[in-house]
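Asker: have a look at this prediction, sequence included:
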Amino acid sequence: MDNRFSFHQSLESLQKDLLSMGSQVENLIHQAVEALAKMDEKLAKQTIEQDDLVDDMLIRIEESSLRLIALQQPMAGDLRIISMALKIATDLERIADHAVDIAKICIRMNGEELLKPLVDIPRMAELTKIMLQESLLSYTERDIHRAAALAEQDDEVDKLYSSIVDELTRLMGADFVKNRQLSQLMLAALYLERVGDHCTNIGEGVIYMVTGKRNDLNV
């Protein structure tokens, strides 16, 4: 009984660490897109530096998960919960990498004036942040309906991404400098689209964790 209580305490601590990591990653997305929208190189550099915190969190979650598996020898259901924590942490680390990629775009653009104020890319970022929140809640609450709903949210992100690419492509012409900026903004939108994909990956994992069945949300 004591061992079981200790196990659940450790599992709860693991999930709290995961939510903290998710909050940090969400903040990196926000900062990176804000830096790009404002051409704020200082904020972009801060975003890149803060990625180290996410890497440290990943290591901590990996160590906690492996310790739980080694010492507690969890049964199949609990093992899926721990394995899912490892998978989510990996997805979160990759999302943070995409935030860093966006911050690096801001630095590469070197303070040049934006051709037009960014509207759809920040909107896309907000959608992905909501997806991230929902994917983590689906895990902590074991909510497969919340997880399945990520597919529809990802469709919104994909549609917005396509709209951004279409708009930026139409703005291209013979001006190399202008085209270079437009290409960089397309990349930023692509990184956000990939964030959405990672969130649906988490949702798929949650459905498998709860039901034992595979469900492809990213179609």
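Answerer: Happy to help now that I have it.
Asker: only C-alpha atoms for contact and neighbour calcs from this point on.
Answerer: Noted.
Asker: helices along the protein, start to end?
Answerer: Secondary structure of the chain (DSSP state H): helices located at 2-38, 41-72, 76-108, 120-140, 144-148, 150-171, 176-211.
Asker: give the contact list for Lys45.
Answerer: Ala103, Lys104, Ile107 (CA atoms under 8 Å, 6 or more residues apart in numbering).
Asker: check it against this one:
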Amino acid sequence: MKWNRIPLGPLQTNAYVLVHENGTCLIFDPGSEGEKLIHYIETNGWTPLAVLLTHAHFDHIGAVDDVKNKWFIPVYVHKKEKNWLTDPMKNGSLLFMGEAITTNDADVLLEGEKTLTIGDFSLQVFETPGHSPGSVSYYIEDAQVIVSGDVLFSGSIGRTDLPGGNYEQLLQSIHRKLLVLPEETIVLCGHGPETTIGAEMDTNPFLNGF
């Protein structure tokens, strides 16, 4: 199993494609530039099975409909942010971009922590609010990775000054859900480079002393 990072859009939001050895794949946070993402997947000959959103801010959802309409695959998002996909005020696009970025409704609403089985993929869903109320992280133990969205970054953490953000809640999410994972776990961040749980435990200034 391998993963691929594709930065997309003006904020260079990381879309990730997790690929099984059989050629099927999962798409995480297709934020923009749908044609570029589709071309990348087609060029590699992969078969997408689903779109999984870590949260529904505009820079993580902009190419959702492009991908869904291409492959007719389900879209997953947390129940708390189901209306954000269709509301440009809630997803922040009107505030930050001055334009409405929306998608159609999701097909699967996540609630609670659970294990998802999609094709040959098995993922653990962790509720990690703080950056946004419905932020989730996807842990794929077989690949030793966690897709954290905008919860945890290399040397930083997600912003909490947006609607529904909560600094203390974010720190609790990171410490209780992410930092308990094996230190070699690779963190696939919503922006910037990847990191590891161990590296953030040792060097992230926002996590020291919590």
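Answerer: That came through, no problem. Keep in mind that what you see is a predicted model, and the values were worked out from it rather than measured.
Asker: overlay them and tell me the TM-score.
Answerer: For these two chains in superposition, a TM-score of 0.29 is obtained (TM-score structural alignment, normalised by the length of structure 2); 115 aligned residues with a CA RMSD of 6.1 Å.
Asker: related to what we said a few turns ago, who wins on neighbours among the contacts of Lys45 of structure 1?
Answerer: Ala103 (30 neighbours; other CA atoms under 10 Å).
Asker: contact partners for that one?
Answerer: Neighbours of Ala103 of structure 1 in contact, by CA under 8 Å, 6+ apart: Ala32, Val33, Ala35, Leu36, Ala44, Lys45, Thr47, Ile48.
Asker: contacts only, for the nearest residue to the second one once chain neighbours are set aside.
Answerer: Nearest-residue entry for Val33 of structure 1: Pro122, 6.3 Å, with adjacent residues in sequence omitted and distances by CA to CA, 6 or more residues apart in numbering. Contact partners of Pro122 of structure 1, counting by CA under 8 Å, 6+ apart, are Val33, Glu34, Ala37.
Asker: which helices and strands sit right next to the longest helix that structure 2 contains?
Answerer: Secondary structure assigned by DSSP H gives helix 34-44 as the longest helix of structure 2. Using 3 or more CA pairs under 8 Å, 6 or more residues apart in numbering; DSSP states H and E, the elements in contact with helix 34-44 of structure 2 are helix 64-71.
Asker: repeat that for 10 Å
Answerer: strand 2-8, strand 13-19, strand 24-28, strand 47-52, helix 64-71 (3 or more CA pairs under 10 Å, 6 or more residues apart in numbering; DSSP states H and E).
Asker: let's have those in a markdown table, adding distance to Ile157 of structure 2.
Answerer: Listed next are these as a markdown table, based on distance: least, CA to CA, whole Å:
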| stretch | distance to Ile157 of structure 2 |
| --- | --- |
| strand 2-8 | 18 |
| strand 13-19 | 15 |
| strand 24-28 | 19 |
| strand 47-52 | 21 |
| helix 64-71 | 25 |
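Asker: dump these to TSV, plus mean neighbour count.
Answerer: TSV is the format used below for the helices and strands packed on helix 34-44 of structure 2 (neighbours: other CA atoms under 10 Å):
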stretch	mean neighbour count
strand 2-8	16
strand 13-19	24
strand 24-28	23
strand 47-52	22
helix 64-71	17
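Asker: how about those, which one is nearest Val145 of structure 2?
Answerer: strand 2-8 (8.9 Å; CA to CA).
Asker: now that closest one and strand 13-19, what's the angle there?
Answerer: 160 degrees (axes from the mean of the first three to the mean of the last three CA atoms, to 10 degrees).
Asker: what helices and strands are in contact with strand 2-8 of structure 2?
Answerer: strand 13-19, strand 24-28, helix 34-44, strand 186-189.
Asker: ok, back up a step: mind listing what's buried along the longest helix of structure 2?
Answerer: Gly34, Leu37, Ile38, Ile41 (16 or more other CA atoms under 10 Å).
Asker: what's the farthest-apart pair in the residues you listed?
Answerer: Applying CA to CA across the buried residues of helix 34-44 of structure 2, the maximum distance is between Gly34 and Ile41, 10.7 Å.
Asker: many thanks, have a good one.
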